[in-house]
Every structure is written in C-alpha cells, then in structure tokens.
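[1] the amino acid sequence is not available; the structure is as follows:
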C-alpha cells in the first residue's frame, strides 16, 4: 500500500477529520433537534466542498514540495478531484435509499440530522478499514482489479434496470432480521435509541433506522470503493477523497431531499458512470484512460442527466 503523500500530510488529514467531526457534533448539540432547511443545507454543502478543495490544494503543494515535479502534483491532485467527484455522485444513490428509510419509519424531520451524523461517523470507520484492506489486496493480487471491474459493470447494468422503480423496505431481509433479533417499540421516544416499555428495555424505531443506514452504507461502499481504485491505487488519495465526500453527505441529503423530484433520472447517469469506471478497470493493462478524460466523462454524464431531469420534471 504505497502512497506519495508525506507522513505529515497523513497527520494533517487525521487531525482535520477529527476537528471537523468535533465541530459538527458541537454545533449539532447546541442547535438541538430541529428540521434542517435548504439554506442551512446549502451553506454546509458549500463549506464541505470548499474545505475539500483547500485540502486538495494542500495535497498538490505537498507532492510538488516532496518530489519537485509540478506535473506529478497536477496528476495526483486531479486523481483526488476525480475520486471525490465519483464518490459524491455515487453517494446520491445512498441518499435516495436514506429517503426511503426515513419515509418508511416516518422519522420526524428534527431527528434526521442526528441519525445522519452517527451514520457518517460509522461510515468513516468502516470505509477506512475496507479501503486499507482493499489497497493491500490489490497490491498483492493485481487480478482483483478485473474482478472489481466486472462487478462494477454488472452493478451499473443492474442499477440501470432498477432506476425509476419504486423502492420498498417491506420485504427487506435486513429489516426482517433486525426485527427478529430486536424487540422494537411502536413509537419514537425523542432521540433515544432505547426505551422502557412494560418494564422491559427495548429498541426504538430510531435505533432500527441507524442500523439500516449503517448497513446501507456498507453495501454501497462495496460499489464505490472499487470505483476509486480504478482511478488510482494510491491509498491516501482513495481514503481522503472518500472521507471528504462522506463528510458532506449530511448536507447533501437535505439538499437532495428538497429537490428529489427534479433529479428523478439521476440513477440512470450513476449506472452509466459505474459501467464506464468498471470498463476502465477491465482495460487497465491494455489501455489506461487518462484521469482527465475520466473526470470529463463523469462530469459530462452527471451534467447531462441533471439537465435532462430538470427539463422533464419541469414539463411534467
């Protein structure tokens, strides 16, 4: 698991993530339970995106300073940007599933922020482990790239066919398993995960939501993490681009929640992105598609799909 990033930049990254989470949790505690509006979500989205670009600029400077090569610094920062954009776009699919979960359990708007914050914390830990293990496996077994590539292509095809269909949790096996293992109360008890009912301590629906959000992120990480390995095998770039995309997930959720109907065709674009990234991975030893081309393709697909979605929703 090699990385071009110097050790001090790893330390800066860890300190930054811990500080960002601390500030977010402190702000959350001071604000208390409340429904997040579009303005607040937009402000936080801009902050997270801005911080990601600042970190990428620091990464560019660190590579240039340690190697003396501007061209290499440009290439590595472009890899970060491409990985970040891919993760951001694939996170949209997570968000649509989160919307279904919140709707199914009728989670009050004022509780959704806390659920997402805890989900983000769990996602960072789980994805870090998956990325480190995945990086080691790829460095030891190069042929796994072909397995990942084929998996992404098949996932993209499956996502295309499933796009536009109504998602449902009624027959979800994970939900059925959780209900068998955990007795659950019928009503929420504020933001508590457990409550006492008839003298017995049982889980609340909010705890079920937390579990499903965590399971959903693990499932989607299986798709998104191989997608970044198609762009770069540098563990630092894979990890940092992934984590920065996750940090802005909560704010992006509330933005897309307000505009879900306007981007109803976005899953078709995400399916095409997965097929493209999977194909890039399958061709890696035959023809290496430049990172700038990959970034352009991903950006173009997203732009066309969002524009198409806006126009068709406007006509409807």
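    Received, thanks. Keep in mind that this is a model prediction, so the values were computed, not measured.
[2] drop to CA atoms for contacts and neighbour counts, all remaining ones
    OK.
[3] residues in contact with stretch 130-150?
    By C-alpha atoms under 8 Å, 6 or more residues apart in numbering, the surrounding residues in contact with stretch 130-150 are 1, 225-226, 230, 233-235, 238-239, 277-282.
[4] farthest-separated two in those?
    Considering C-alpha to C-alpha, no two members of these lie farther apart than 1 and 279, which are separated by 23.4 Å.
[5] what segments of the stretch 1-150 of the chain are strands?
    Taking DSSP state E, counting those that start in this stretch, the stretch 1-150 of the chain contains no strands at all.
[6] excluding its backbone neighbours, what's nearest the residue positioned nearest the centre of the chain?
    Nearest to the geometric centre of the chain sits residue 91, at 3.8 Å (C-alpha atoms, centre = their mean). Sequence neighbours aside, residue 249 is the residue nearest to residue 91 in space, at 7.3 Å (criterion: C-alpha to C-alpha, 6 or more residues apart in numbering).
[7] now swap in residue 292 and tell me
    Nearest non-adjacent residue to residue 292, counting by C-alpha to C-alpha, 6+ apart: residue 78, 7.1 Å away.
[8] where's the one you found relative to residue 158, distance?
    29 Å (C-alpha to C-alpha, to the nearest Å).
[9] what do you get for residue 240?
    Separation of residue 240 from residue 158 (C-alpha to C-alpha): 28 Å.
[10] alongside the first one, take a look at this:
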C-alpha cells in the first residue's frame, strides 16, 4: 500500500456515511411501504452514483491506486451482496413475510451485516498486520468457498432453513402468524415468539456466513481497512431497494453463482500468490519469498467486471433461448402478476396448439 489516506477524509467519510444510513433507517421507520420498481430503480441509481462519486474522490484526493482498489473492492462486495440478496428472497418467501414488513426486515438485515463485517474487518486487519501467513489461509478459504458456491444447489439453502425452523419450533413456542414487527406477543394469555424471530435468526446467520466470505475476498484486493469498510458500506447501501427491483429476477440468473465462484477463486489465487511473494513460513522455500507473479488491482478490476457481465448475460440469454418469462425492471405490480402469468400461459398454449396443428 503506497498511499496515505488523509485523516480528515476518513473522518468526513464516516460522518457522511453514518448520516446517510440514519436517514435511510428513518425513512423506513416513518414510511413503511412496498416501493414501486421505478422508486427502487431511482434509489439504486442514487446509491451507485454515490459510490462512483466516492471513487472519484479517492482517485483525486488519495491517488489512482486507492481509487482502483476501492472500485474493485466495491464491485466484489456488490456481487457478493447480490448473492446475499437471493438468500433474502428465499427467507422472505419461505417464512411468508408480509410485503409491508419486508423493508423493515431488510433494514435490520443490512444493519446486522454492517456490524458483522465491521468486526471481521477489524479482526482481519489485525491478523494481516501481525501474521503475513494469514494470506495462505484466506486464499485456501476462498478457493474452498468458490468450489462450494459452484457445486452447491439452492436447494441446500432451503434444506438448511427447513432444519432451522424445525429445530426452533420444537424448543420454543412460536405463533403461526406475524404480529407486525413484534418478536414476542401474547396469544390467549400465553406469551409466544412470532415467526419474525426465526426470520431475524435466519437473516443474521446468512449475514455472518457472507461476512466470512466477503472480508477475505476484499482483503485480497486491498489491505486498507478504510477501503474495505467503505466498499462494504456502499455495497450494502441500496441493497434493500435492489431487493424490490430485482427480487423477482435474481433467482432466475442461473449462471450468476458461477460468476461469483470464479471471482472468489480468482481472488483466492491472488491471495496465495501474494502470500508466496511475501513468504515468511519456514517450511516453504526456507522462509524466503518466492519469485511469483502478482496480480495488480487493475487486472483484478477487469476480471471482476467481466466475470459478472458474462454470468449475467449468459443467464439472460438462456432465459430468452428457452422462451421463459423475463420480468421487466419496471415490472408488474402485485395485482398485475396473476394476469401476466395467465396471459403467458395462454400464449404458450396457443403456440403449442398451433404447432400441434401443423404437425398433425
């Protein structure tokens, strides 16, 4: 790391980001509603623009290396956040969380994610500063995670959530219905927990798992705790709006998990190469560094962008090739969805009928 981030810039950034997060939280509390696709899209564009402005400030004030590391780290965390988003979609669907509550539930999930990642960032920075060999462990961990990401099915997530529900329901009294944002309530004179408790536990567990994946990944791009944290904050800001914008589409991006797996594997290899380049482990080359190539930030940035672009494009092309319904980003409202499904079914039936008639 050949640059120095001014203290005033770090403090100012933390103050501004804190104010933005508080404003976002107050907006959810005071005006709980299901945002329209247009509203969600505008908010996502706003947060992406904020991240790009911050990147521009990093380029101008700190230097191109710091700016490049932030952009690469932000894109990496953003891609992992999209994967996190799928699990949020799964949790909301499986526990039948009412739509009017989903904004508040998602905000809790994002706050938990920030807390978990903050703890792991501090821990990771301390380990890196004192133990250079930790890069070997980070690299191996990311390579294993990449393999699991590529080979595991989404059915595994559903199975884990089902086991969690069964485990909790056997041990504590849980109502069948939600009671607003209450975690505990009284029903027929008996105090019971609501399904919201299970939802928060599921989301918190998911956040913890993704923090374990994402922090080693971004430390493979930059060793600056400030860049690591700000990249995570900007990746998580707007995730709530992205949920309402892409929630109906994210589970249809079949090849997205392979793109994310490739990114994790690539950063894992980069970490191992860096560890070999800085080697101090006695049983590897007698504790002397090895003359191995290192992957620079700009190469990482190009690889990350291409991996995400190719995986998303391939997923959309497969949907189109199979003539499957691709929801629009300005998609239908809840009231329109049955009509869309019905119209799509009728259209497919008409096509099949015409084809059968020709073949007959």
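    Great, that's in hand. Model, not experiment: these values are computed from the prediction.
[11] neighbour count winner among residue 1 and residue 279 of structure 1?
    More crowded of residue 1 of structure 1 and residue 279, by other C-alpha atoms under 10 Å: residue 279, with 19 against 15.
[12] corresponding residue for that one in structure 2?
    For residue 279 of structure 1, the aligned position in structure 2 is residue 269, judged by TM-score structural alignment.
[13] okay, and its match sits in which element?
    For residue 269 of structure 2, the host element (DSSP states H and E) is helix 256-277.
[14] how about the helix or strand following that helix, which residues of structure 1 does it hit?
    Elements were assigned by DSSP H and E; along the chain past helix 256-277 of structure 2, the next helix or strand is helix 297-321. Residues 291-315 of structure 1 are where helix 297-321 of structure 2 lands when matched by TM-score structural alignment.
[15] give me the mean deviation of that stretch from structure 2.
    In the superposition against structure 2, stretch 291-315 of structure 1 averages 0.7 Å from its aligned positions (mean C-alpha distance after the TM-score superposition for structure 1).
[16] aligned partner of the residue nearest to residue 292 of structure 1 in structure 2?
    Residue 78 of structure 1 maps onto residue 68 in structure 2, by TM-score structural alignment.
[17] compute the number of surrounding residues for that match.
    Residues contacting residue 68 of structure 2 under the criterion other C-alpha under 10 Å number 22.
[18] surely it and residue 297 touch.
    Yes: with the criterion set as C-alpha atoms under 8 Å, residue 68 of structure 2 and residue 297 qualify as a contacting pair; they are 6.5 Å apart.
[19] residues in contact with residue 36 of structure 1?
    With contacts taken as C-alpha under 8 Å, 6+ apart, residue 36 of structure 1 has the following neighbours: 109, 110, 113, 254.
[20] map the second one onto structure 2.
    This means residue 110 of structure 1. For residue 110 of structure 1, the equivalent position in structure 2 is taken to be residue 100, counting by TM-score structural alignment.
[21] quick revisit: mapped onto structure 2, which of the contacts of residue 36 of structure 1 hold?
    Among those, the contacts conserved in structure 2 (both residues aligned by TM-score structural alignment, their matches' C-alpha atoms under 8 Å) are residue 254.
[22] now the helices for structure 2?
    In structure 2, helices defined by DSSP state H lie at 7-30, 37-57, 64-94, 99-130, 134-151, 154-171, 195-219, 225-236, 239-250, 256-277, 297-321, 337-359, listed in chain order.
[23] take those and lay them out in JSON lines including distance to residue 186 of structure 2.
    Formatted as JSON lines, the helices of structure 2 follow (distance: least, C-alpha to C-alpha, whole Å):
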{"stretch": "helix 7-30", "distance to residue 186 of structure 2": "24"}
{"stretch": "helix 37-57", "distance to residue 186 of structure 2": "36"}
{"stretch": "helix 64-94", "distance to residue 186 of structure 2": "24"}
{"stretch": "helix 99-130", "distance to residue 186 of structure 2": "20"}
{"stretch": "helix 134-151", "distance to residue 186 of structure 2": "42"}
{"stretch": "helix 154-171", "distance to residue 186 of structure 2": "17"}
{"stretch": "helix 195-219", "distance to residue 186 of structure 2": "13"}
{"stretch": "helix 225-236", "distance to residue 186 of structure 2": "35"}
{"stretch": "helix 239-250", "distance to residue 186 of structure 2": "30"}
{"stretch": "helix 256-277", "distance to residue 186 of structure 2": "42"}
{"stretch": "helix 297-321", "distance to residue 186 of structure 2": "47"}
{"stretch": "helix 337-359", "distance to residue 186 of structure 2": "36"}
